[in-house]
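In: Got a predicted model here, sequence first, then my questions.
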Amino acid sequence: MDLGYAGATAVVTGASKGMGLAIAESLGAEGASVALMARGRDALESAARRVRDAGAPEVLPISVDMADADSIAAGYATVRDTWGGLNVLVHTVGPNAGRFEDLDDDDWHAAFDLGTMAAVRSVRAALPMLRSASWARIVTLSAHSIQRQSAGLVAYTASKAALASFTKNLSKTLGPENILVNCVCPGTIVTASFTEILKDVLAAEGLDSADPADVMTWVERTYGHPCDLGRAGLPDEIASATVYLASKRNSYVTGATVNVDGGSDFI
């Protein structure tokens, strides 16, 4: 299936690792030129090589602090000055976890800066370019915890719920301009950072943090959140859904909040 990315340009935030990198690689493989936004320059350069190897005609690594409004504006100015236009914005950035009793006001402000306001600022900066394009799409990444709560994700989930609401509203605002806007809610996804952070925790229970089935076993034991497929997901599985929603081929899906979670449906 031709998704219509030939000649297209895309921005992916949080693109230096995990789901963001998988999405950027998939966009490149489909023929889009991709701007990668993240903080770490070394990680960005490594990611850029991978996206080029995937087939992207042009890759633009841009160091951006998504908690800083001026840095975000400067990043999109670089895209505008380099390409002159933009077809796709995929926003994947999110805040850290934490329990309610461990969070002060600064932590809450930081969570909403990354979990919600980074997307607001990205859309604000990208919108003039998206409006001038022959076709345009926006996809945000929220989280399945907005419907299935976990105590350790209170500020994270609140900011991601706000992001989902913002995305839904934006689809109504931009629908008359034929700019399609959708939200993807990943379930438990086994990324390299997830594997590393939880390696010792799962090993203490005789489980492998790189094994999707073991990860879901741990999630069900710890949080009571099983999924129908009996395993966690992989970044490429988030990328597949996201890249379709962000494509020219998608001509009628907008305002959707799409669960990509292995069937861990919500009660």
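Out: Nice, thanks for sending it over.

In: C-alpha from now on. contacts and neighbour counts both.
Out: Will do.

In: Which strand or helix spans G255?
Out: Using DSSP states H and E, G255 sits in no helix or strand.

In: who's in contact with it?
Out: By Cα atoms under 8 Å, 6 or more residues apart in numbering, the contact set of G255 is 167-172, 180-183.

In: let's see 7 Å
Out: 168, 171, 181-182 (Cα atoms under 7 Å, 6 or more residues apart in numbering).

In: L36 now?
Out: Counted by Cα under 7 Å, 6+ apart, L36 has contacts 11-13, 15, 60-62.

In: And the buried ones among the residues you listed, selectable in ChimeraX?
Out: Filtering the contacts of L36 down to the buried ones (16 or more other Cα atoms under 10 Å) takes a single ChimeraX command:
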select :11,12,13,15,60,61,62
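
In: Could you export the contacts of L36 as JSON lines, including secondary structure and distance to P212?
Out: As requested, these are exported to JSON lines (DSSP: H, G, I helix; E, B strand; the rest coil; distance: Cα to Cα, whole Å):
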{"residue": "V11", "secondary structure": "strand", "distance to P212": "29"}
{"residue": "V12", "secondary structure": "strand", "distance to P212": "25"}
{"residue": "T13", "secondary structure": "strand", "distance to P212": "25"}
{"residue": "A15", "secondary structure": "coil", "distance to P212": "22"}
{"residue": "L60", "secondary structure": "strand", "distance to P212": "32"}
{"residue": "P61", "secondary structure": "strand", "distance to P212": "30"}
{"residue": "I62", "secondary structure": "strand", "distance to P212": "32"}
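
In: follow-up on the earlier one: what about the contacts of G255, which are in strands?
Out: 181-182 (DSSP state E).

In: okay, now the one to match up with it:
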Amino acid sequence: MDLGFAGAKAVVTGGSKGMGLAIAETLGAEGASVAIMARGQQALESAAESVRSAGAPEVLTLSVDMADAESIAAGYAAVSDAWGQLNVLVHTIGPSAGLFEELDDDDWHAAFDLGTMSAVRSVRAALPMLRAAEWARIVTLSAHSIQRQSARLVAYTATKAALSSLTKNLSKSLGPEGILVNCVCPGTIVTASFTEILKDTLAADGLDSSDPHDVMKWVEQTYGHPCDIGRAGLPEEIASATAYLASRRNGYVTGATVNVDGGSDFI
């Protein structure tokens, strides 16, 4: 299926690793030029090489701190200088975890700055370019924890719930302009950072943090959150769903919150 990305210009925030990188690679493979925004220059350069190898005709690397409004504005100004218009914005950024009693006001402000306001600022900066393009799409990445609560993710989940609400509202306001806006809610996804962070924790239970079936077994035992197909997901599975929603081929899906979680008891 031709998704219609030939000649398209796309920004992927958080595109240097994990799900963001998988999305950038997929968009590049489909023929889009991709601007990757992330903080670490070394990770950006490595990601750029991967996205070029996937087939992207052009890759921009932009060192942007998504918790800093001026840095975000500067990143999109650089995209505007390079391209002038934009077809796709995919926003993948989220804050870190923490229990309620561990978080003070500054932690909450920081969580919302990164988890919600980064999207607000990204969309605000990208809108003139999206409006200048022949067609345009916005996709945000929320989380299935907005439906399946976990005590350790209290601030993370609050910001992602706000992001999902923001996305729905934007679909209403931008729909008449032909800009389609959707939200993807990943379930448990086995990324390289996930595997490394939880390696010892899962190993203590005789499980492999790189094995999607072992990971889901641990999630079910620890949090009581199973999924219907019995395994965790992979970054490329999030990328596939995101790419369709971000594509020109998608002409009628907007305002959707799409679970990509291996099947759950939520709709």
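Out: Received it, and whenever you're ready, just let me know what you need. Computed from a predicted structure; not experimentally measured.

In: what's the TM-score here?
Out: After superposition, the two chains reach a TM-score of 0.99 (TM-score structural alignment, normalised by the length of structure 1), with 267 aligned residues with a Cα RMSD of 0.7 Å.

In: for the contacts of G255 of structure 1, which one is nearest D261 of structure 1?
Out: N182 (16.2 Å; Cα to Cα).

In: I'd say that closest one and R137 touch.
Out: No: contact between N182 of structure 1 and R137 fails when scored by Cα atoms under 7 Å: they sit 8.3 Å apart.

In: More neighbours: which of those two?
Out: The neighbour comparison of N182 of structure 1 against R137 (other Cα atoms under 10 Å) goes to R137, with 27 against 24.

In: tell me the SS of that one?
Out: strand (DSSP: H, G, I helix; E, B strand; the rest coil).

In: same question, G230 of structure 1
Out: coil.

In: That one pairs with which position in structure 2?
Out: Correspondence of G230 of structure 1 to structure 2, assessed by TM-score structural alignment: G230.

In: Quick check: its match vs R121 of structure 2, distance?
Out: 37 Å (Cα to Cα, to the nearest Å).

In: quick one: contacts for the most centrally placed residue in structure 1?
Out: Nearest to the geometric centre of structure 1 sits T92, at 2.2 Å (Cα atoms, centre = their mean). Taking Cα under 7 Å, 6+ apart, we find T92 of structure 1 in contact with 13-14, 20, 140-141.

In: how deep is the alignment partner in structure 2 of G18 of structure 1 tucked in, by neighbour count?
Out: Under the alignment (TM-score structural alignment), G18 of structure 1 maps onto G18 of structure 2. Counted with other Cα under 10 Å, the neighbours of G18 of structure 2 add up to 19.

In: likewise the one 5 residues further on?
Out: Close neighbours of I23 of structure 2, defined as other Cα under 10 Å, add up to 29.

In: Just the buried residues of the contacts of G255 of structure 1.
Out: Using 16+ other Cα under 10 Å as the burial test, the contacts of G255 of structure 1 include 168, 171, 181-182 as buried.

In: Now do the helices in the stretch 51-200 of structure 1.
Out: Counting by DSSP state H, counting those that start in this stretch, one finds helices in the stretch 51-200 of structure 1 at the ranges 69-83, 105-112, 118-132, 154-174, 192-197, 199-203.

In: check the fit of the fifth one onto structure 2 and give the mean distance.
Out: After superposition onto structure 2, the mean distance of helix 192-197 of structure 1 to its aligned counterpart is 0.1 Å, using mean Cα distance after the TM-score superposition for structure 1.

In: What sits closest to N169 of structure 1 if chain neighbours are left out?
Out: G255 (7.7 Å; Cα to Cα, 6 or more residues apart in numbering).

In: ok, now E237 of structure 1?
Out: In space, and not counting its chain neighbours, E237 of structure 1 is closest to V260: 7.8 Å by Cα to Cα, 6+ apart.

In: For S142 of structure 1, see how far away the residue nearest to the centre of structure 1 is.
Out: 8 Å.

In: cool, and N87 of structure 1?
Out: According to Cα to Cα, N87 of structure 1 stands 21 Å off from S142 of structure 1.

In: higher neighbour count, those two?
Out: Between N87 of structure 1 and S142, counted using other Cα under 10 Å, the more crowded position is S142 (31 against 27).

In: got the contact list for the more buried one?
Out: Shown in contact with S142 of structure 1 (Cα under 7 Å, 6+ apart): 160, 163-164, 183-185.

In: for A38 of structure 2, same thing?
Out: With contact set as Cα under 7 Å, 6+ apart, A38 of structure 2 has these partners: 13-16, 44, 62-65.

In: possible to save those as CSV with distance to D211 of structure 2?
Out: Conversion of these to CSV gives the following (distance: Cα to Cα, whole Å):
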residue, distance to D211 of structure 2
T13, 27
G14, 24
G15, 23
S16, 22
L44, 27
L62, 33
S63, 32
V64, 32
D65, 32
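
In: Please list all residues in contact with V260 of structure 2.
Out: By Cα under 7 Å, 6+ apart, the residues touching V260 of structure 2 are 185-187, 238.
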